[in-house]
Structure formats: structure tokens, C-alpha cells
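Asks: would you be able to build a 3D model of this:
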Amino acid sequence: MRSLLVALVAMLLTALPVAAAPQRQVLYDGGSSYPRVIRLENGRILASITTNDGSQGMGVIMASENDGKTFRQIATIRDPASADGAGICCSTLFELPSPVGAMPKGTVLWVNTTGYTAPAQTKKTRQRMWASADRGATWKFMSDIAVASNEHNAWEPSLSVAKDGSLVAFYSDETDKVKHDQKLVQVRTVDGLKWTDYKETVVSDAWNVRPGMINAITLPDGSYFMTYEVCNNDKVHLCSAYFRRSADGWDFGNPRDLGTLVKTADGKQGRHTPVPAWSPGPGPNGTILLITEMLVHNGGKIAEGNGGTILANDNFGDGPWYEIPAPIHVAGVDNEGCRNFSPGLLPSKDGKSVLEVTTDYDQSICKTYYATGPLNKT
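Replies: Predicted coordinates for the structure are as follows:
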């Protein structure tokens, strides 16, 4: 009798429906990098990537009208500064929440880095901003955010609007090579044309310490939450993700304070390319989500869930973070320039699910994929 009951229970359990893992779909079927995704105020979802077409670098803009179920290409941005093999990378998308100069609220901005593969004798990397007044369909070049002062690289720009209404650009700067291998810096504009007030955001007096990959988001209370990686600061925290906060979106505190390490209660850390997002859930008061290239244990050993984990915090970054399975799991991620490199997240309006965009190899081609999955606490 007991054996019969056990058999019946086993049959019932195997008959229960099991939630299928999200199936990733190709967003851009060609070599691509730095995927980003945003939801516009009117509900349209935009995604962007950078790619190279022969010797001409370009950005590709994709749109979804059905909440990320399908995408179609709506624009190509061919930047002349990336022509002749000069190179393009590191782009991001941003919708203006308020007017900046002649650009009204709702203007979509795309920023990129060009020139990093140009010959050393002529190299001047540029952080460049483009604007769209029609939700991503057509684009106009606006300004050079920054032009490198020498042959060393600067890259990975991101945007935010400060409390005073100025548009702030952050980026990684290698041009101060005498003092720093790399540092994070910021500038701002009130008209989208002239950028001023260059200053350090995160920097170390140890030459080889490299803060990078900076992004700042606005939280519901009006404060700002910034994430970045810090590489080479010790032998354990190799490019781990850190954060800091700001009340006004311009002053993020002492630049030489490396910030707060993102870690779980059992010491796991996100490593490389952190990208944050705010979600209405799963926390009762909302949740900060952070996706990184890798997940490692405190000692540096690769953790289970590497290449497929979102770190989450329900208390504006305070206290330990917890793990949520990402919609896409990229296998074999171990600090190289394609697999799960600088992915992006877009939470649903109700905070119950999240759309992810990330990169992975299809044979020898690094392609961008997307999928949506649940935001469940485990």
C-alpha cells in the first residue's frame, strides 16, 4: 500500500505544470555590443546596439510596440567620426524627463564613443550625443560631450538629469595617464551643445586601480543611485560592482571614496559591467536591480548562477543584496568581451517581470539577444 501511495504521489508531481524557462530571441542578427533598452513615456520600448559595417561604425535602433515581445529595426545611426576603421562602441539610450535647452521633454538621446581604434598619431576619442524628436525614428547629431586631450582612450558614456535640470554625462577617462590608469569623470550641459564643469567622480591615487562602467539612475524619492566597477583595488575584488548615492545628481561625494561594495549576505558579488535599473517590485516598496557580466564568491571563485543572475536590493542599496535568476543565462562567462558583456534590464511597469538584453556568441559572431522573465524572490 505504501509503495502504491508513493507511486501515485510521484505521478501527481510529474504531472504538475513546470514554468518554462524564457526562450531568448535574437535582437540583432550580426556582430553587436553594449545593448541597452528603455521604455518611453508613451509605452514604446527602444533598444540599441553598436556594430561595425565594414570600416563604418554605426548604431542600430530597434523598437517594440508590444512590451518587448517582438522588435523591429527603425533606425541606423552612421557616425562619421567612426568611419575608416576609427571604431564605435559603448552606446546608451536615455529619454529626457524634462526639457534641456531647445530639446523638449521626451527627446530621446543616444550617446556613443568613437575613435578608440584610430591610429595613435591621430587618435582623439570622442563621446558623442545624438537626439531624436520622433521616438527613435530619425536622429540628429547634437554635440561632442568630450574630446580626449591626447591619444589615450575615454569611453562608456552614460546620461542623467540632475535636480537643477542640467544634463549630466559620466564616462571613463584614461587621458590622465601620468596619475591614473583610468578614472570616472563627469560634465554637464544646460543646452545639449556646450559641456562644462569637468570633474572627477570616482578616482584612486593608486595608479593601477580602474573604476569604470558608470551608470546613474533616479529613484522614486528623487535621489540618485550610481553603480560602477572598480578593478585592481585588491586581489579579491577584481572589477566588483560598487555604488554610491546623491541627493542632487551632480555631487556624489568624495571622488576618492570608492563607494560601497555590492554583495549578498553570503558574500557573492557581481563582477564587471554593472548596469542598474529601478523596479516597482518584487520588494514591497520597489527594488533596485543590478545586472553584471559575472557572479563570483567572495574569494573570487565563479559562483553558481554566473552569467545568469540579477542582484536585487529592496532598501535603496542598504544591507545585503539577494539573487534573482535572469531571463537569459549565458554559459561560460569568464571576463571576455562578448559573453554577457554589459547587459541591460527593463523591468515591467508592475515590477513582476523584467526584459533583458545581452550578448553571446553564435559560433564566432557576438550577437544580441532578448528575453523576458519573472522577478521572483527565491
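
Asks: from here on, contacts and neighbour counts on C-alpha atoms
Replies: OK.

Asks: so which residues of the stretch 51-200 of the chain form strands?
Replies: Using DSSP state E, counting those that start in this stretch, the strands of the stretch 51-200 of the chain run over 56-64, 72-78, 88-95, 108-114, 126-132, 140-147, 154-161, 167-173, 183-189, 196-202.

Asks: select, out of the ones you listed, the one closest to residue 285.
Replies: strand 154-161 (22.8 Å; Cα to Cα).

Asks: related to what we said a few turns ago, got a markdown table for the strands of the stretch 51-200 of the chain, with distance to residue 48 and mean neighbour count too?
Replies: Output for the strands of the stretch 51-200 of the chain, formatted as a markdown table (distance: least, Cα to Cα, whole Å; neighbours: other Cα atoms under 10 Å):
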| stretch | distance to residue 48 | mean neighbour count |
| --- | --- | --- |
| strand 56-64 | 5 | 22 |
| strand 72-78 | 9 | 16 |
| strand 88-95 | 7 | 24 |
| strand 108-114 | 9 | 26 |
| strand 126-132 | 13 | 23 |
| strand 140-147 | 16 | 18 |
| strand 154-161 | 13 | 26 |
| strand 167-173 | 18 | 25 |
| strand 183-189 | 23 | 23 |
| strand 196-202 | 26 | 17 |
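
Asks: dump those strands into a markdown table; add distance to residue 311 as well.
Replies: Shown next, in a markdown table, are the strands of the stretch 51-200 of the chain (distance: least, Cα to Cα, whole Å):
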| stretch | distance to residue 311 |
| --- | --- |
| strand 56-64 | 26 |
| strand 72-78 | 30 |
| strand 88-95 | 21 |
| strand 108-114 | 26 |
| strand 126-132 | 29 |
| strand 140-147 | 31 |
| strand 154-161 | 21 |
| strand 167-173 | 23 |
| strand 183-189 | 23 |
| strand 196-202 | 22 |
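
Asks: among those strands, which is nearest residue 351?
Replies: Among those, the nearest to residue 351 by Cα to Cα is strand 56-64 (18.7 Å).

Asks: how big is the angle separating that closest one from strand 108-114?
Replies: With axes from the mean of the first three to the mean of the last three Cα atoms, to 10 degrees defining the directions, strand 56-64 sits at 150 degrees from strand 108-114.

Asks: could you say what helices and strands strand 56-64 packs with?
Replies: strand 45-53, strand 72-78, strand 88-95 (3 or more Cα pairs under 8 Å, 6 or more residues apart in numbering; DSSP states H and E).

Asks: other residues contacting the shortest one?
Replies: By Cα atoms under 8 Å, 6 or more residues apart in numbering, the list of residues contacting strand 72-78 from outside reads 56-64, 136-139.

Asks: before we go on, could you also do this sequence so I can check it against the first one:
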Amino acid sequence: MKLNKGKGLLFSLGVVSLGLSLLGGINEKVSANSSTPITTIASKNQIPGTKSPSFLYGRGLVTTHTDKSHNGKLYATSEHYVNGTPTFLIFESLNNAKSWKKISEINDTHNFLANNSPWGNRYQPFLYELPEKIGKMPAGTIICAGNSIPNDLSRTSIDLYFSKDHAHSWQYLSTIAVGGHADVNTTSNGPVWEPFVSVIDHKLVCYFSDERDKPLHSQKLSHRVSKDGINWGNEVDDVAFKEPAARPGMVTVARMKNGKYIMTYEVVNSGEWRTNYKISADGLNWNASDEGTRLAYGGAPYVVTLHNGDIVANTDGSGDLYINKNNGDVRAWQDIKTNIPLAYSRSLTVLPNDDLLIVSGGPLKAPTDPNSNDLTSTIFSFK
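Replies: Now for the predicted structure:
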């Protein structure tokens, strides 16, 4: 969630804590196994026009549903802060994250100002590889959902782009949700934020944060479903707190080994700044009034399921990982200590061997901070 202040963007995080205090279900700490050295994907000095904080909200992807010549490639993107019109930069690694190369950028080709200049692909990109055919897009197609926002931050539009050539070029496909001013202080016609995309029951599902239901809900979590990636169904609420000021946000979802789905999300303006989670039988029906179970202090979470069935999550309150070997049972969480720095909305990508690709845009920074973030990656192994 972002808060517009004057000329820049600050971030509204509720009760900010640099340390992570674990709650109820996390009852055991496990030492880290190993991680590869942190690799720089991109830095301010490498890309002209980059301004502070340079990079935030890192996202990663591994291809596993295309042909043999392309399976196993790694991709990364993030928010990229620039003096001009922002785009989503796409980076590729062919050597398991030892090095990265910029191969493309996703320009805003859909939303334009009166002078025909594009708004810009500004916030919260999310990369995803289709595991099966959706509409006219074959399995292995790489898609990217992200937030298009003009320089005056007056509007928000979660748009979907797709690539026919393994992320080397991009085309606009559809708009998933549109909202108002990119500012959490709006009292009406609020923005939409933070898309997360998955295929469930042969359909494309996009979860997102929704501020358009004020004053009943300062923010809630919703989703829309599409059979073809172009036409989207009605919005369905997934998390909506009774307390109007509460702000559940930054949703991620993973299918567990028992076939059910786990959702993680941050909670702001409702007691502790924390991450909650809850479970759905089908990934589409979440009982929106269920506010979930507290997992840990800290927000901007991410959750994945390893091929062996273990659930792994993190938040931006710590560099630690949290593992659950029993389908999200509240009593089964373990805290895995790592030497990986904390980061704002650090993404986890499960590799074919059950290692994790961790892509980081660095810690939360205001535009007035003189220090810039690098976009980085590391591989964490549980072995």
C-alpha cells in the first residue's frame, strides 16, 4: 500500500517494526541451511534515469511449462523508479541466477493522457507462466499483471500483458480492474493495487487489493476470474474486515499438497502490523468475513508450496522464512533463520529441485532517501 505525500511516495505500514515477533503457531526455530551469494540483477548506475528508491517489490519466475530449450530459465522484474515514464524491466538468467541480463521492458501501450503520452507501468508487477492453455495463449506463455498509473497518480489500472517469445517482447491483453487516485487517503473512488495471478480450475484468477468500497472498507481483497485472459467476471470479495479502517492487502496464494489453497496477506490499521493467512477448499471461495489467522508480525508477505508439499512464507519484518509441513496447521509453523536481508515484498519462486529463488527490491524507502536499492537475487536451499 502506498501513500502519496507531496512530490513523492511514502508507504503506509501501520505499526512499523524492524524486528519480527513471531506469534502463536510458530513454535520452533530452525537454523538456515544454505544460500548462494546475493547477485545484483540491476542497480541505479546501470540504468540511466533511475532515481531513488530505484527498485522495490521484486518478482521472480522460473519456466517449467514450455519446451526443453526454454524450461529452467529464470526471469525477474520489479518496480523501477525513473525520472520519466516508468516501465517494467524484464531480466533473464540462463545460469541459475549467477548473472542476469535485461532482455525487454513492458511499456504502457494501453493508457494515454490527452497529449498521447502513456501513463506508465508504475507499480506492483507480477510475472507468471501459464501451466496450461488459457484462451488463445498456450501453456508456457509468460504474462505480467501490473499497475498502470500516470505521473499525477490520479488513476490506477491493473493491466495484463503477455509475451509470445519468452519475455523478449510484450503485448497488452486486457484490463482487470480500474480505480481512482493512487493514495490511501482518498475518501471515495479509491485505487486498486497489488495483483497476484494464478490458474485455478482451468481459469485465470487475479487477486488484488481494492479501495473502492469506502467508507465501508478502507481496503479489502478481491478477485476476478477469466476463461481467456480477456473477459473478466464479477469481482468477488476474499477478505473484508468488519472494522472499516482495517487494510488487508498484498495477497499471495498457493495450492497445498492436500488440494486446498492458502492465502497470505498483510493487515494494517487493525491492531498489530502483521501477516494473516487463511485456507480455502478451492481457491475461489474464502468467506470474506473470516479475517484469518495471525502468522507473524510484519507485512508484504509471500507464500509458496514446495514440490514436496512444504509451505514456505516470508514477510518484510525479517529475512527469515517460515515453513509448515502440515497443510497450514496453525501448530506446525517453524521459523527458519537465514542470513538473507529483509526486504519489502520479497518474492519466493520454487525451482524444480525445491530450492527457492528469492528476488528482492530491497527495504522500504521513501523517495527522499538518498540511498538507492539494488534489485537482487539469491538461491536458498533447504537441503
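
Asks: drop the TM-score for these two in here.
Replies: The TM-score (TM-score structural alignment, normalised by the length of structure 1) is 0.78; 318 aligned residues with a Cα RMSD of 2.3 Å.

Asks: returning to what we had before: and the strands of the stretch 51-200 of structure 1: which comes nearest residue 286 of structure 1?
Replies: Nearest to residue 286 of structure 1 among those is strand 154-161; the distance by Cα to Cα comes to 20.2 Å.

Asks: where does that closest one end up in structure 2?
Replies: The aligned range for strand 154-161 of structure 1 in structure 2 is 192-199, by TM-score structural alignment.

Asks: give me the distance from that stretch to the chain's centre.
Replies: 7 Å (Cα atoms, centre = their mean, to the nearest Å).

Asks: ok, average deviation of that stretch from structure 1?
Replies: Once fitted to structure 1, stretch 192-199 of structure 2 is off its aligned match by 0.8 Å on average (mean Cα distance after the TM-score superposition for structure 1).

Asks: what about the most centrally placed residue in structure 1, distance to residue 31 of structure 1?
Replies: Nearest to the geometric centre of structure 1 sits residue 275, at 3.5 Å (Cα atoms, centre = their mean). Counting by Cα to Cα, to the nearest Å, the separation of residue 275 of structure 1 from residue 31 of structure 1 is 21 Å.

Asks: same deal with residue 234 of structure 1?
Replies: 34 Å.

Asks: more neighbours: these two, which one.
Replies: residue 31 (20 against 10; other Cα atoms under 10 Å).

Asks: isn't the more buried one up against residue 51?
Replies: Yes. In this structure residue 31 of structure 1 lies within contact range of residue 51 using Cα atoms under 8 Å: 5.9 Å.

Asks: any idea how many residues pack against residue 320 of structure 1?
Replies: The burial count for residue 320 of structure 1: 18, using other Cα under 10 Å.

Asks: could you double-check that it sits in contact with residue 314?
Replies: No. In this structure, residue 320 of structure 1 is not within contact of residue 314 by Cα under 8 Å, at 9.4 Å.

Asks: next, find the distance separating the residue mapped onto residue 250 of structure 2 from structure 1 from residue 178 of structure 1.
Replies: With TM-score structural alignment as the criterion, the equivalent of residue 250 of structure 2 in structure 1 is residue 213. Going from residue 213 of structure 1 to residue 178 of structure 1 by Cα to Cα gives 21 Å.

Asks: compare those two (neighbour count), which wins?
Replies: A count of neighbours by other Cα under 10 Å puts residue 213 above the other of residue 213 of structure 1 and residue 178, at 24 against 8.

Asks: does that one sit in a helix, a strand or a coil?
Replies: Three-state call for residue 213 of structure 1 (DSSP: H, G, I helix; E, B strand; the rest coil): strand.

Asks: on that earlier part again, export the helices and strands packed on strand 56-64 of structure 1 to CSV and tack on distance to residue 149 of structure 1?
Replies: Below are these laid out as CSV (distance: least, Cα to Cα, whole Å):
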stretch, distance to residue 149 of structure 1
strand 45-53, 24
strand 72-78, 24
strand 88-95, 18
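
Asks: and residue 349 of structure 1, what is it in contact with?
Replies: By Cα under 8 Å, 6+ apart, the contact list for residue 349 of structure 1 reads 279, 280.

Asks: doesn't it fall inside a strand?
Replies: No. Secondary structure of residue 349 of structure 1 (three-state DSSP): coil, not part of a strand.

Asks: counterpart of it over in structure 2?
Replies: Under the alignment (TM-score structural alignment), residue 349 of structure 1 maps onto residue 352.

Asks: residue 66 of structure 1 now?
Replies: So residue 66 of structure 1 corresponds to residue 95, using TM-score structural alignment.

Asks: contacts only, for the residue nearest to its match when sequence neighbours are not counted.
Replies: Nearest residue to residue 95 of structure 2, sequence neighbours excluded (Cα to Cα, 6 or more residues apart in numbering): residue 73, at 7.9 Å. Counting by Cα under 8 Å, 6+ apart, residue 73 of structure 2 touches 62, 63, 92, 93, 94, 95, 96.

Asks: quick check: buried residues in stretch 207-219 of structure 1?
Replies: Buried positions in stretch 207-219 of structure 1, judged by neighbour count with 16 or more other Cα atoms under 10 Å: 207, 209, 210, 211, 212, 213, 214, 215, 216, 217, 218, 219.

Asks: also stretch 260-269 of structure 2?
Replies: Result for stretch 260-269 of structure 2 [16+ other Cα under 10 Å]: buried residues 261, 262, 263, 264, 265, 266, 267, 268, 269.

Asks: adding distance to residue 36 of structure 2 and secondary structure, write the residues you listed out as TSV.
Replies: TSV is the format used below for those (distance: Cα to Cα, whole Å; DSSP: H, G, I helix; E, B strand; the rest coil):
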residue	distance to residue 36 of structure 2	secondary structure
261	30	strand
262	28	strand
263	28	strand
264	26	strand
265	28	strand
266	28	strand
267	32	strand
268	33	strand
269	37	coil
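
Asks: pull the most distant pair out of those.
Replies: Checking the buried residues of stretch 260-269 of structure 2 with Cα to Cα, the most distant pair is 261 and 269, at 25.8 Å.
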